[in-house]
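A.B. asks: sequence and predicted structure below; questions after.
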Amino acid sequence: MRCRIIGWAAAMMLAAVTAGAQQATDPVQGTWRGLFTDKAWQNTPLSAKIVADGKGLYRVFVELADTDGKPVSALARGAFDGKKFTVDCDLDLGASLGGTCKLTAKGDGAHITGKFKGKNAPGAFKLDHVFIQPPSLGAKPPANGIVLFDGKNLDAWQPTEKPWMIVEGGAMQVGKGNIVSKQEFGDHRIHLEFRTPLMADKRGQARGNSGVYVFGRYEIQVLDSFGLPTADNECGGIYKKAVPKTNACLPPTEWQTYDITFHAPRFDAAGNKTKNAVIKVELNGIVIHDNVELDGTTPGGVSGVEAPKGVLLLQDHHNAVQYRNIWIEPLD
């Protein structure tokens, strides 16, 4: 099997703890980090993002640097039989690393050992399964903060069809129909935490889909996009408006954070818009949109007409996405 080269998409600025501190739903899927062990490359770092595809099959996004320090990424394929994870694949690491090489690896849910074999290939390596904790996970609201959900009740929300439910652990789970905050806001900062379900046999927009609609009008996508190329309809994308600067997603079933700073559009006395809305989005502590101007609304919200104030809407897209620790800090 020959494996295609993909673009470099590293988001390495998150704190990590080794396997054992947290139990993943899938024993193999997730972030792996380690070092090369052969003499020429000894202690040189590499990493991999392993994505479950169902039926014991996985995509393995390998990330390393060439001899000039330039990032290299390649896609391999792996399999897990319930006890052992294996990779046996040809892939092209580029001319400086000898071109096409053979990647073999084996391991379990905690450790993987393997080797790149070929001319100028970097040789043997060891990887450990790590679990990343976003820096704002569990953040408390400021003194002027408005708590929309703290795990106790849904009093701050209005369902559009049926009420959502609070599940074990104090999260609310997507139900039938969107859910909308009863209160409107102007300029504000949003903190919320979410996790997508493991849907390894699904693809694309059917894989843990929901959305955070700022002002009820501008959608920040929620989706299981772990390890994938960025797009406006992948997790962190502003739907049909802006592509994230990088993929900062964590694997499904792991809690993730959005910290969103939003400045509302401005209008004159006659109601004409004089300034576009501006948004900054941090996903798991990494800035993925840095003061992006929004020239209009995105589809599927409460209205296609912009306004000086708006609600927070969480989207039902028929997947069991969960949310918790939602609060607003007014900025006006």
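C.D. replies: Nice, I can see it. Here the structure is a predicted model, which means the values were calculated and not measured.
A.B. asks: from here on, contacts and neighbour counts on C-alpha atoms
C.D. replies: OK.
A.B. asks: so M165 makes contact with G175?
C.D. replies: Yes: applying C-alpha atoms under 8 Å, one finds M165 in contact with G175, separated by 7.0 Å.
A.B. asks: these two - which one has more neighbours?
C.D. replies: Legend: neighbour count by other C-alpha atoms under 10 Å for M165 and G175, higher for G175 (21 against 15).
A.B. asks: ok, and the closest non-adjacent residue to the spatially most central residue of the chain?
C.D. replies: Taking C-alpha atoms, centre = their mean, the centroid of the chain lies closest to C249, which sits 2.0 Å from it. For C249, ignoring the flanking residues on the chain, the nearest one in space by C-alpha to C-alpha, 6 or more residues apart in numbering is F226 at 5.2 Å.
A.B. asks: so how far is R195 from the one you found?
C.D. replies: 12 Å (C-alpha to C-alpha, to the nearest Å).
A.B. asks: need the overlap of contacts for the two.
C.D. replies: In terms of C-alpha atoms under 8 Å, 6 or more residues apart in numbering, F226 and R195 are both contacted by the residues P252.
A.B. asks: can you give me the strands in the stretch 1-150 of the chain?
C.D. replies: Along the stretch 1-150 of the chain, counting by DSSP state E, counting those that start in this stretch, strands occupy 2-3, 15-18, 30-36, 45-54, 57-65, 71-80, 85-92, 100-107, 111-117, 123-133, 146-149.
A.B. asks: what do you get for the stretch 151-300 of the chain?
C.D. replies: Here the stretch 151-300 of the chain has its strands, by DSSP E, counting those that start in this stretch, at 157-159, 165-167, 171-173, 179-181, 188-195, 210-214, 218-222, 256-263, 266-267, 273-275, 277-283, 286-294.
A.B. asks: quick one, the last one and strand 277-283 angle?
C.D. replies: Meaning strand 286-294. Interaxial angle of strand 286-294 relative to strand 277-283 (axes from the mean of the first three to the mean of the last three C-alpha atoms, to 10 degrees): 170 degrees.
A.B. asks: any idea which helix or strand carries W327?
C.D. replies: Assigned by DSSP states H and E, W327 falls within strand 322-330.
A.B. asks: not counting that strand itself, show me its contacts.
C.D. replies: 138-139, 141-142, 144-151, 170-174, 185-196.
A.B. asks: surely Y213 is in contact with Q315?
C.D. replies: Yes: under the criterion of C-alpha under 8 Å, Y213 makes contact with Q315 at 7.5 Å.
A.B. asks: second structure follows, compare the two:
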Amino acid sequence: MKRKFLFTMLLAGGFCAANAQEKAKPEDTEVYTPVPPEVTPAKKAGAAPSDAIVLFDGSNLDQWVMADDRDKPAEWLVGKGILTVNKKVGNIETKKAFNNYQLHIEWRVPSNITGSGQARGNSGVFLASLGKGDAGYELQVLDSYKNKTYTNGQAGSIYKQFVPLANPTLPPGEWNTYDVVWNAPVFGADGALVKPAKVTVIFNGVVVQNDAELKGPTQYIGQAAYRQAHGASPIKLQAHGDKSEPLSFRNIWVREL
């Protein structure tokens, strides 16, 4: 009897839903607000759209400061439209702090690169910088073209957390591209984590991180964890201490989301 009653109720529910659908109009599910802002896309692939903040266009480092002393202008090398790491002075980071954003950045290890493993064209894009040193959330930059190392430390990895889904690294001397969608972590008024950071990374047109949920800021030793609450943060580029020839960056822009 109970089964028959349940079947009857399900049948009645389905009939009501079908009847409501028949009475519905197309305009019932049409919305007109909010109206998305108009954005003019770039005429050239990879160039900045109209609403982007250009962080490096090949001419100067006006948007950057030294990471360990934010009162000092960035002291990396600019020439022939590219930005080259200056390992003698340390990391640089953006003057502006960001929460959620879309980032485009291109990088190249020199054709005469030497070394192996992590000592070959090592750098990093810290998607949110949390102060002095290398503290933050690191998207690894490395010559990973036929260069063996631990897989959660190769190009396209979220360093020491997530192995990239593929390795599309181009040979030394060629420009690689990262397109990143970053969603910053959210903390409550008491400092407790409400929502972890998430990141999607497209590397030379290939998805290598797909909405990855980060365990916390990068840890070189030990497991990552959220140990401190923070808000909007700068984007940082790393001057790694390996002895290989320094790599270069170009065409860096960001869109706040």
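C.D. replies: Done, it's in. The model shown is predicted, which means the values in this text are computed figures rather than measured ones.
A.B. asks: that older thread, identify whichever of the strands of the stretch 151-300 of the first structure lies nearest to A79 of the first structure.
C.D. replies: Among those, the nearest to A79 of the first structure by C-alpha to C-alpha is strand 188-195 (24.9 Å).
A.B. asks: and that closest one, which stretch of the second structure?
C.D. replies: Mapped onto the second structure using TM-score structural alignment, strand 188-195 of the first structure spans residues 101-108.
A.B. asks: now stretch 53-66 of the first structure
C.D. replies: Across the second structure, nothing matches stretch 53-66 of the first structure (TM-score structural alignment).
A.B. asks: N122 of the second structure pairs with which position in the first structure?
C.D. replies: By TM-score structural alignment, N122 of the second structure lines up with N209.
A.B. asks: excluding covalently adjacent residues, which one is nearest to its match?
C.D. replies: L223 (4.5 Å).
A.B. asks: one step back: contact partners for the alignment partner in the second structure of the residue nearest to the centre of the first structure?
C.D. replies: Under the alignment (TM-score structural alignment), C249 of the first structure pairs with T169 in the second structure. Counting by C-alpha under 8 Å, 6+ apart, T169 of the second structure touches D143, S144, Y145, A155, N176, F203, N204.
A.B. asks: and the aligned residue in the first structure for H240 of the second structure, how far is that from P71 of the first structure?
C.D. replies: Aligned counterpart of H240 of the second structure in the first structure: H317 (TM-score structural alignment). Distance from H317 of the first structure to P71 of the first structure, counting by C-alpha to C-alpha: 36 Å.
A.B. asks: those two: which has the busier surroundings?
C.D. replies: Taking neighbours as other C-alpha under 10 Å, H317 of the first structure and P71 compare with H317 leading, 19 against 14.
A.B. asks: wait, a strand at that one?
C.D. replies: No: with DSSP: H, G, I helix; E, B strand; the rest coil as the criterion, H317 of the first structure is located in coil rather than a strand.
A.B. asks: test my guess that it contacts Q205.
C.D. replies: No: using C-alpha under 8 Å as the test, H317 of the first structure is too far from Q205 to be in contact (9.1 Å).
A.B. asks: what residues are shared contacts of those two?
C.D. replies: With C-alpha under 8 Å, 6+ apart, H317 of the first structure and Q205 have no common neighbours.
A.B. asks: OK, contacts around the residue lying closest to I112 of the first structure once chain neighbours are set aside?
C.D. replies: The shortest distance from I112 of the first structure to any non-neighbouring residue, by C-alpha to C-alpha, 6+ apart, is to L127 (5.0 Å). When contacts are counted by C-alpha under 8 Å, 6+ apart, L127 of the first structure touches W32, R33, G34, L35, S47, H111, I112, T113.
A.B. asks: ranking these by neighbours, who comes first?
C.D. replies: Most surrounded of the contacts of L127 of the first structure: other C-alpha under 10 Å gives W32, at 23 neighbours.
A.B. asks: the closest residue to it other than its chain neighbours: how many residues sit nearby?
C.D. replies: Nearest residue to W32 of the first structure, sequence neighbours excluded (C-alpha to C-alpha, 6+ apart): H129, at 4.5 Å. H129 of the first structure has 26 neighbouring residues, counting by other C-alpha under 10 Å.
A.B. asks: please apply the same query to the one 4 residues further on.
C.D. replies: When neighbours are counted by other C-alpha under 10 Å, Q133 of the first structure registers 18.
A.B. asks: look up how far W255 of the first structure lies from it.
C.D. replies: 8 Å.
A.B. asks: do D128 of the first structure as well
C.D. replies: 20 Å.
A.B. asks: try C101 of the first structure
C.D. replies: From C101 of the first structure to W255 of the first structure the distance is 36 Å (C-alpha to C-alpha).
A.B. asks: and if you look at T246 of the first structure?
C.D. replies: Distance, T246 of the first structure to W255 of the first structure, using C-alpha to C-alpha: 18 Å.
A.B. asks: again with A277 of the first structure
C.D. replies: From A277 of the first structure to W255 of the first structure the distance is 28 Å (C-alpha to C-alpha).
A.B. asks: the two: who's more crowded?
C.D. replies: A277 (23 against 20).
A.B. asks: wouldn't that one be in contact with P265 here?
C.D. replies: Yes: using C-alpha under 8 Å, A277 of the first structure is in contact with P265, at 4.1 Å.
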